[in-house]
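1. Curious how this folds, go ahead:
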Amino acid sequence: MKLTIIAGARPNFMKIAPIIAAIEEKKREGYRISYRLVHTGQHYDKNMSDSFFEQLGIPAPHANLSAGGGSQAEQTASIMVRFEQELIENPCDMILVVGDVTSTMACAIVAKKLKIKVAHVEAGIRSGDITMPEEINRLVTDSITDYFFTTSVIANTNLQKEGKTNEQIIFVGNTMIDTLLQQRARFIAPPIWEAAKLQPKEYIVMTLHRPANVDEEANLALLIGEIMRNTRDLPVIFPVHPRTAKNLEKIAVDHPRLFLVPPLSYLEFNYLVERAKAVVTDSGGITEETTVMGVPCMTLRDTTERPETCITGTNELLGTDPAALAPAMDKLFSGQWKKGAIPALWDGNTAKRITQKLIELFAVKQEPVVVYE
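-> This next block holds a predicted model:
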């Protein structure tokens, strides 16, 4: 079996790392399965791309399409044109896409038009907010996908409502959590740990990048002001997404407890998250990691595509009104935040289940392993 695995943006890398490791394990066991790793180049900042390959032990991509930059349409078109040529030159039995970034949708479309099967890891998650680019990517990808590897029963239900069959839907768990559990012992303190003299459970981590929160300067200033007013005397560590950095410069944010730092590597960022008193974010993936690490999380969005982090985990959906922060922080500082639990199959073995299913779907043969003494 020949598989092409797509990675394009930062969230993808954490999801493909354990899958590649599981495939390599099966190859060592004699299974005739091979893969070609294609990096679309959607993210090209070193901390948002290269360092993830290095830290997570992902092998160098077989191809880099260098399709980063430009508008949504330009980037989508560039990925599609270059990936089409890649597949023509290197045909495969199936492509495997992960998550909900532009690369996921673009590569799925190209594969289907070339009559190649598509498997989608993290399929079926829905926010219900069509204004989010990621929601469009999810809907388009899942409308043409052949096999759906899902993270939750809720995702299964979403796909069933959209007419997918039980044979197509495979509940496997969360590969992001595979990576988290595998790498947890390797987390490393970023420079800000010493520079700000941070102590465990005595600081807040904040990430913001969604248009609703960062694109309007006045709203961004109001939001940050409210966060600083309600975090008592704790330092707030803010790794700044490139999208957010531009507007932060315009509003000249300056507060003695607010530490703006560049995007952090995976191992550095999760070192901070694991030891934080709480996380304030508008990201989806971070809410999964905080749930597994038992860290209180406040999500500044009106909807979430990961409701299990709220139903089962440590996350609460506050909405985009800054006024919601005060009561949430009161609950946190009074020790009333929910403890949470870990969702089903978020156990570190998701990639193994995915790989085993691929072997079954394609009836991959196992050859005897010859051991030379």
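2. use CA for all of it now, contacts and neighbours both
-> Noted.
3. how about the strands in this protein?
-> Here the chain has its strands, by DSSP state E, at 2-7, 34-39, 63-64, 94-98, 117-121, 147-150, 169-171, 204-207, 236-239, 258-261, 278-281, 297-299, 315-317.
4. helices or strands up against the fourth one?
-> Spelled out, it's strand 94-98. Other helices and strands packing on strand 94-98, by 3 or more Cα pairs under 8 Å, 6 or more residues apart in numbering; DSSP states H and E, are strand 2-7, helix 10-28, helix 102-113, strand 117-121.
5. what's the most buried one of the strands of the chain?
-> Ranked by mean neighbour count, the strands of the chain are led by strand 297-299 with a mean of 28 (mean count of other Cα atoms under 10 Å).
6. contact partners of that strand?
-> Strand 297-299 is contacted from outside by 278-283, 287, 290-291, 314-319, 328, using Cα atoms under 8 Å, 6 or more residues apart in numbering.
7. this one as well, want them side by side:
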Amino acid sequence: MRKMTVDLIAAARPNYMKIAPLYHALKHVAWCDVRVVHTGQHYDKNMFDVFFADFDLPRPHVSLGIGSGTHAEQTAGVMLGYEKHCLSSRPDWIITVGDVNATLSCALVGAKLGIHVAHLEAGLRSHDRTMPEEINRVLTDSLADLLWTPSTDADDNLRAEGIPSNRITCVGNIMIDAFEMLRIKIEGESTRVKFGVEKSKYAVLTLHRPSNVDVPGVLKSIVCALMLIARRIPIVFPVHPRTRHRLVTSGLWDQLSTNGSIRLLEPLSYIQFMNLVIGAAAVITDSGGLQEETTYLGIPCLTLRENTERPITLTQGTNRLVSPDVLPFAVEQLSDFMRRPPPALWDGHTAERVVASLKECSDIRGMLHD
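-> Got it, this is the predicted structure:
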């Protein structure tokens, strides 16, 4: 049996969390050489180093160094850089994760060069084509040879788009693997103590989506809602650099920074941040991953969005979609949230199922035979 080469694509911090369990699962199998490809789409050296250390990932085997830019610039830049890499050191499989621009770019490179592509977190749909991530998800899924979904509703989305069932495998949620991989360290972390918050008596806030932070009127309405909420419960807010810039330039930063019940923090490592999350009474967010993690942990989640590509967190979890004007009222109703068992296959063993699926598919295609 010959070894095959697998490229794991990472572009942004959530990607590191998703590839980490899979990297550790693949590096221990005899039939695979696994490489971490870092595109550099979102890059902060300090946070990059911290996240790789948290998840015990190696330095990237390939760094494209694309950096920030418009959607077109990022997509084209990753395509050019990754194609050059593939032409000089061709992988057998490209595994893309999530829905960032690099996810689509690398899938396009693989499809055009005849390299097998697998998409982890396939089938998620918000049905909102104004979201760049939705475009990336739909196109990546149409290109990929193997689609690994987190839940059965994602399977249904893919079949509704005409994708044959033999390309779809439900493997569960890789973000839960990432959490369980570091659960002991998360529970032992002292972030709550460091910032002086008492378990179950504070809310965690994250905010970064352009629809919330780039529109001055929307951002102002969110800040007004936070000021009301802070009268009821303290808020801990690790501030995304882009969000901080918008708050400062819109003149809203001082309102938050002078409120004694709102704690503004620099971005945290995954372990530090999740120590805050597991002790929170609620999470307020516009993130995708936090909707999943709070569903798994049974923590009330208020999502500042009109839609979600993870509707299973609404039907089987503790997540609710809210607008800024409704947010203070929703915080008052936290006692109404019911904790339910997590969705099927959200059990910390997704990476194992992915490895098994990859081996089976490669074996069927004759890629593992001499």
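8. quick one: TM-score?
-> Scored against TM-score structural alignment, normalised by the length of the second structure, the superposed chains reach a TM-score of 0.93; 358 aligned residues with a Cα RMSD of 1.7 Å.
9. JSON lines for the helices and strands packed on strand 94-98 of the first structure, including distance to Gly225 of the first structure?
-> Shown next, in JSON lines, are these (distance: least, Cα to Cα, whole Å):
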{"stretch": "strand 2-7", "distance to Gly225 of the first structure": "36"}
{"stretch": "helix 10-28", "distance to Gly225 of the first structure": "28"}
{"stretch": "helix 102-113", "distance to Gly225 of the first structure": "32"}
{"stretch": "strand 117-121", "distance to Gly225 of the first structure": "38"}
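10. of all these, which lies closest to Thr207 of the first structure?
-> Checking those against Thr207 of the first structure by Cα to Cα gives helix 10-28 as the closest, at 14.3 Å.
11. Go through that closest one and flag the buried ones.
-> Neighbour counts over helix 10-28 of the first structure (16 or more other Cα atoms under 10 Å) mark 10-24, 26-27 as buried.
12. ok, back up a step: reformat the strands of the first structure as CSV; add distance to Phe83 of the first structure.
-> Output for the strands of the first structure, formatted as CSV (distance: least, Cα to Cα, whole Å):
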stretch, distance to Phe83 of the first structure
strand 2-7, 10
strand 34-39, 9
strand 63-64, 10
strand 94-98, 11
strand 117-121, 14
strand 147-150, 20
strand 169-171, 26
strand 204-207, 32
strand 236-239, 32
strand 258-261, 34
strand 278-281, 33
strand 297-299, 35
strand 315-317, 37
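13. and Ser127 of the first structure, which of these is closest to it?
-> Comparing these by Cα to Cα, strand 315-317 comes nearest, at 12.1 Å.
14. helices or strands next to that closest one in the packing?
-> With contacts taken as 3+ Cα pairs under 8 Å, 6+ apart, strand 315-317 of the first structure sits against helix 285-293, strand 297-299, helix 308-311.
15. Those: which one's closest to Thr231 of the first structure?
-> Of those, nearest to Thr231 of the first structure by Cα to Cα is strand 297-299, at 12.5 Å.
16. what range in the second structure does the closest one sit on?
-> Counting by TM-score structural alignment, strand 297-299 of the first structure falls onto residues 301-303 of the second structure.
17. for the top helix by length along the second structure, packing partners?
-> Counting residues, the longest helix found in the second structure (DSSP state H) is helix 71-88. Using 3+ Cα pairs under 8 Å, 6+ apart as the contact test, the elements touching helix 71-88 of the second structure are helix 101-113.
18. what's the mean distance for the helix it packs on versus the first structure?
-> With mean Cα distance after the TM-score superposition for the first structure, helix 101-113 of the second structure departs from the first structure by a mean of 0.7 Å once superposed.
19. how big is the angle separating that helix from strand 116-120?
-> Put simply, helix 101-113 of the second structure runs at 160 degrees to strand 116-120, going by axes from the mean of the first three to the mean of the last three Cα atoms, to 10 degrees.
20. by contact count, what packs against helix 101-113 of the second structure?
-> Judged by 3+ Cα pairs under 8 Å, 6+ apart, helix 101-113 of the second structure is in contact with strand 4-10, helix 71-88, strand 93-97, strand 116-120, helix 132-143.
21. distance of the closest residue to Gln42 of the first structure other than its chain neighbours from Cys107 of the first structure?
-> Excluding the flanking residues, the one nearest Gln42 of the first structure by Cα to Cα, 6 or more residues apart in numbering is Gly68, at 4.1 Å. Gly68 of the first structure is 14 Å from Cys107 of the first structure, where distance means Cα to Cα, to the nearest Å.
22. Which one of these two is surrounded by more residues?
-> Cys107 (26 against 19; other Cα atoms under 10 Å).
23. related to what we said a few turns ago, ok, which of the helices and strands packed on strand 94-98 of the first structure comes nearest His39 of the first structure?
-> The closest of those to His39 of the first structure is strand 2-7. By Cα to Cα, the value is 4.9 Å.
24. how far apart are that closest one and its match in the second structure?
-> Taking mean Cα distance after the TM-score superposition for the first structure, the mean distance separating strand 2-7 of the first structure from the aligned residues in the second structure is 1.1 Å.
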